[in-house]
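Student: Build me a model:
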Amino acid sequence: MISKGEGFPCWNPPRPPNRPPKEIVPGDVGTVDAKESFRKLYNIWEDEDTIREFLHDEDFQVPFQELVERDDHHFVEGYALYSGAESTVVPIAGAGWSFTFTARNAEGACLALTDPASVDSLTEGCSQAVGDFIKQNADGLYSFARARGLQSYTKSPLYFVTSCTKTRSWGMASFINAERECPMKLEPVPSPSNPDQTAFRWTETKQFGKFCTSRPGGVPGVQDQPLFLDGWKLATSEQYRSEWRKSKVAGKVSRRDRDGDNSGSGSLGGSSHQGGYGPQFGGPSSSSNPSGSSHDYGGQAGGQGRSYDSGGTSNLGQDAGEGPLSQQELVRSLLETLKTNHPSDFLNKLMLLEFEASYALTHDNDWKFTLKGLRWDKNGFMTLMNALQREYPFEYRNGIAFFKDSWAPSEAASAGQRVIDGVDVPGSPALPPIDDTDDDDALMDDQDEGSGKTAPATHFPYVYGSQHLQASSSTMQEAMLVDTDAPRPLYHPRSDATPPGVTPPTTAETALVDQILVALDCEKEGVLTAGAVRGRFSSNVLPEGELTTILGLSDPEHSGILTKTELVMSLRMVPGT
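Tutor: Next up is the predicted model:
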């Protein structure tokens, strides 16, 4: 669902009956991942006085909170989002909606809105102010999080919510290795506890056993079920976490004195670190100064930053870095972040390695527009890497690595062309044409004067991406959301055309790929696996280990099928090729 461009998918399981309903709101700080959803530790505005007292810092102050007017109908009831499937949505008189999803790929996910979804969001200026606030107070905010229970989540980055899409009830399902054309349905049924109320139940889900659930409406008026989050993600280096764990026994976190270098060079403890990615991305080497921010993010002039022990006592100290890695270790380390399903984890890891920083900070806006229309798989990974290569976006100051304010990632494709589930769709609109008054077949003439948007008939689902609304012009009783992509096989055949935004292979790159294919005795797609490399590779082209890494990077799902273009994109990731 990352391909939808709504932020990080965060679908909470049903709330336990003994837990009071609680909405996620901007300013909430906690941990977030695809499996555990969001776990709140504190809120920067609600707990400002408590944090100030904990840190013994009278100067501690959070930015002024400024919210965008709440969008109460960001998604209307009956809306459906999906990837790897197609959807049919039918209104049921007096009972809501019936959703039918049919698998079109081997894996995918579906989300059905059985209640409207709203969005609470900070203004863009306030969100940026929160980012600067995090940079200036990273030590204190992490220290307070540990006091609130982060000890059990020492590897988890902190997530600062700036926007949340949420609802009162929903139904979702994900599937792996599903048979094509196999349907699953989410249908309204009488509530077991109250026949006058409507609940929802999944049926025909034999092929969708990975995870299926539906949740009847919760507490009226309380939207305690998050769907998508936007926010800042603050990660720490492994060495910094290791130092904290070692010093925890003594009850004090000690960080070595910073060397006062404010150049963004990545030089720590007096030793020079040659950045692993700067020159490769076409950016500055680690010995040069990238254009820096005017903020002293360490909290003190001259690079002397403020840190706090577990009791809130202020300490001055130096960052502890990740340490240099070999290229194979580097690629392997980055690939591990794909498993978290959150691109911010990958970007933070990249910056921690690049600068040997103690902290790395990324906002979901730094990647979500680039990945719109793409899954977070090898295609999305390569597209994002290519965007970083075109414009070196990183800065480093006083132990914290982050994106430049000028970084403005574009969508995955140019105007008039989008990438949907890895397939080029010429002419597909990039945004839902919900204000297109000429689309009489899809939309009614009812107007919401407050929002300026055309309202679908009887709350028919809004148009989304490559989906469009088809309805009977006479009765408007049945609405169908249809993915306009042409059906495609699960893996084969695939086009070798260069994806949008990717530089076409050079003559030298094509020649090297041909050498590799000849060495593997596999000029056609289908057998580029690690086993084939070990069994038949000639070391006069590339060392076996490097090529194995390349193939693993190209084909993380081990399907054994690659195109020349994918192999070229992988080769670009390994220096010296």
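
Student: Could you use CA atoms for every contact and neighbour count after this?
Tutor: Noted.

Student: ranges for the helices of this structure?
Tutor: 48-55, 124-136, 138-147, 238-248, 327-336, 343-355, 365-368, 378-390, 507-519, 530-536, 544-554, 564-571 (DSSP state H).

Student: Nearest to residue 37 among the ones you listed would be which one?
Tutor: With distances scored as Cα to Cα, the stretch of those nearest to residue 37 is helix 343-355 (14.8 Å).

Student: helices or strands up against that closest one?
Tutor: Applying 3 or more Cα pairs under 8 Å, 6 or more residues apart in numbering; DSSP states H and E, we find helix 343-355 packed against strand 225-236, helix 327-336, strand 359-363, strand 400-403.

Student: How far away from the center of its chain is it?
Tutor: The chain centre lies 13 Å from the centre of helix 343-355; the measure is Cα atoms, centre = their mean, to the nearest Å.

Student: Not counting sequence-adjacent ones, nearest residue to residue 91?
Tutor: residue 97 (4.4 Å; Cα to Cα, 6 or more residues apart in numbering).

Student: ok, that neighbour - contacts?
Tutor: Going by Cα atoms under 8 Å, 6 or more residues apart in numbering, residue 97 touches 78, 89, 90, 91, 114, 187, 188.

Student: another one to check against the first:
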Amino acid sequence: MPRGTRPIPAEIYVGSMLSYGMGLACWNTKTHSGDVGPVLGDVGTFSAQDGFAKIFNLWDDEESINLTVKAYAGLKSYKAPVRRFKKTKEGRLRRGEIVKSPGVGGNVIYRPDYSDISNFEIRCTSQHGAALMLTSAADQEDLDHLHTLRDHILKYPELFYRHANAIERLGQDESLYIITGSVKSNSCGLAAFGEPTGPDEHPVILANSSRQGQRIASWVWTNQGTANTQLSDPSLDGIKDQTLFLRGFKLDISSDFRSTLGGPASGGGRDEGKSGGEGNDRRTGGEYGDGKEGGAGVGTGGNAGHGGPSFGGGSNGTLGSSSSQFRGNAVQVQSFPDSSRRRSCHPCDIINECLLQATSSSFALSHDDDWLPFLKGRSIWESSPPGAPPLINSYTGVCVIQGVACLVTNLEALRAIDRQEKVNSWLGGAPPLRNWASTTGAIHDRPLFPGGITRGTPSTPPVVQGKIPNPSQLSSTSPTEPSTAKTQELSGIEAKPLGNTMDSD
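Tutor: Just a heads-up that it's a prediction; the model follows:
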């Protein structure tokens, strides 16, 4: 957000909770779709203020998606991915726990006989902070074998955007969030601090107001101080329908390609895109098997060069296939206060913005797992102390698969792609950007980082390091001159090439 603009409570809460390492936090935890909120395979949009808004589901809306397919050439039909197993961790967060950001402290006070919780007390010593008070236990649910769903998304990026836009016109900066995991409870209390708690101020207190023999616990804020708070009352049937954290893939589209979408597509309309229910109360998904082992994988394909159709077909598009284009080079993300994603509070949006600018691809795909380990325990509101370890201590590269730019952190996977496609003979002192058109077999070369790399000494994928700022201040840039890049006082996620060469055969 622009300098001098104060973040709203929702942005403070979501941004602060990035440090917990459990996913993208929800300030608005209440159910918006179905009986239990977002479910695996839901596709929609996310904002800090309003949370997740479902548009359709990859599994349940196969028939509706096929109506959109019929409106465009390039694909005869859409087939949903093979249903995968889900993994559930009951009691992932226990009743009485306090999830808090750096600089926030809390206590749980019990009744004299320790029969129940009496109240939660929260203080904040940092400029911004957040706390989640578990008034009921929370369960975690995750989709098993994410690579299968990733391959499926890589096969149909344009189709998913067109179908979503047919149901609900997407905003200029809106990207699609595809749910692969969640943490939900039956009730909770949330607090967002826009300033520290004064030394003479009372702590924020959430008190248990339940009476003896009362079936369902009730809670009340007895002191809120300067914090902004939310309180979610428990449901009568005990269903865990309050969404605390989400995880998933974020699919973004370039501004050039977005302009080609125009008005709503002529495929499945709003009524057809919904699977049932009224308003936002859409069908929440079918049943998944329980367990840890999945079934058969889903094949991928597509041609999807820059601006081309990406409805599917063609060769397999996994990391080891010939349809994957290797981009093992530096990607740099810096802090720019005028980023178009300044109020997103979702690191995936910043990653995708960088990928789109660096590769000129039509689409970019990232997952919350790409940033979760590196923000855990770090405040985004404060600069890192001197000597702090790098944010990412493993190699990270860029790969364009079927017209979709992605991050790849597995160096061996990058080398496998590199060996198979034999793109080590970089042209013009920089690796070629190859867009494969399956209809003609033509290859179009363009320098990825013109003039940024000396011929014959290709850079290794970057080590990402730097200080973590307010994510709403992050933006992205193509690293045409990585050696001269500067880190601002509140820098973004900065990636720069380290080392000399990448091994090749």
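
Student: can you put the helices and strands packed on helix 343-355 of structure 1 in TSV and add mean neighbour count?
Tutor: TSV is the format used below for these (neighbours: other Cα atoms under 10 Å):
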stretch	mean neighbour count
strand 225-236	26
helix 327-336	16
strand 359-363	27
strand 400-403	25
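
Student: So for residue 6 of structure 1, which of these sits nearest?
Tutor: The closest of those to residue 6 of structure 1 is strand 225-236. By Cα to Cα, the value is 6.3 Å.

Student: Which residue range of structure 2 does the closest one align onto?
Tutor: Strand 225-236 of structure 1 corresponds to residues 242-253 of structure 2 when matched by TM-score structural alignment.

Student: with structure 1 superposed, average distance for that stretch?
Tutor: Once fitted to structure 1, stretch 242-253 of structure 2 is off its aligned match by 0.7 Å on average (mean Cα distance after the TM-score superposition for structure 1).

Student: Please state the offset of that stretch from the chain centre?
Tutor: For stretch 242-253 of structure 2 - counting by Cα atoms, centre = their mean - the centre lies 5 Å from the chain centre.

Student: again, but for stretch 398-418 of structure 2
Tutor: With Cα atoms, centre = their mean, you get 19 Å for stretch 398-418 of structure 2.

Student: Residue 401 of structure 1 -> structure 2?
Tutor: Counting by TM-score structural alignment, residue 401 of structure 1 corresponds to residue 405 in structure 2.

Student: which ones are touching that match?
Tutor: Residue 405 of structure 2 is in contact with 355, 356, 359, 361, 363, 364, 365, 398, 399, counting by Cα under 8 Å, 6+ apart.

Student: Of those residues, which are still contacts in structure 1?
Tutor: With both residues aligned by TM-score structural alignment, their matches' Cα atoms under 8 Å, the contacts of the contacts of residue 405 of structure 2 that structure 1 also has are 355, 356, 359, 361, 363, 364, 365, 398, 399.

Student: so which of the residues you listed comes closest to residue 242 of structure 2?
Tutor: Nearest to residue 242 of structure 2 among these, counting by Cα to Cα, is residue 365 at 27.0 Å.

Student: which one in structure 2 is aligned with residue 213 of structure 1?
Tutor: Aligned by TM-score structural alignment, residue 213 of structure 1 pairs with residue 230 of structure 2.

Student: how many other residues sit next to the residue lying closest to that match once chain neighbours are set aside?
Tutor: Closest residue to residue 230 of structure 2 apart from its sequence neighbours, by Cα to Cα, 6+ apart: residue 190 at 4.9 Å. Around residue 190 of structure 2 there are 25 other residues, counting by other Cα atoms under 10 Å.

Student: and for stretch 141-160 of structure 1, what are the contacting residues?
Tutor: Outside stretch 141-160 of structure 1, the residues that touch it by Cα under 8 Å, 6+ apart are 26-32, 41-42, 51, 54-55, 134, 231-236, 238, 241, 308-312.

Student: and residue 200 of structure 1, what pairs with it in structure 2?
Tutor: Residue 200 of structure 1 maps onto residue 219 in structure 2, by TM-score structural alignment.
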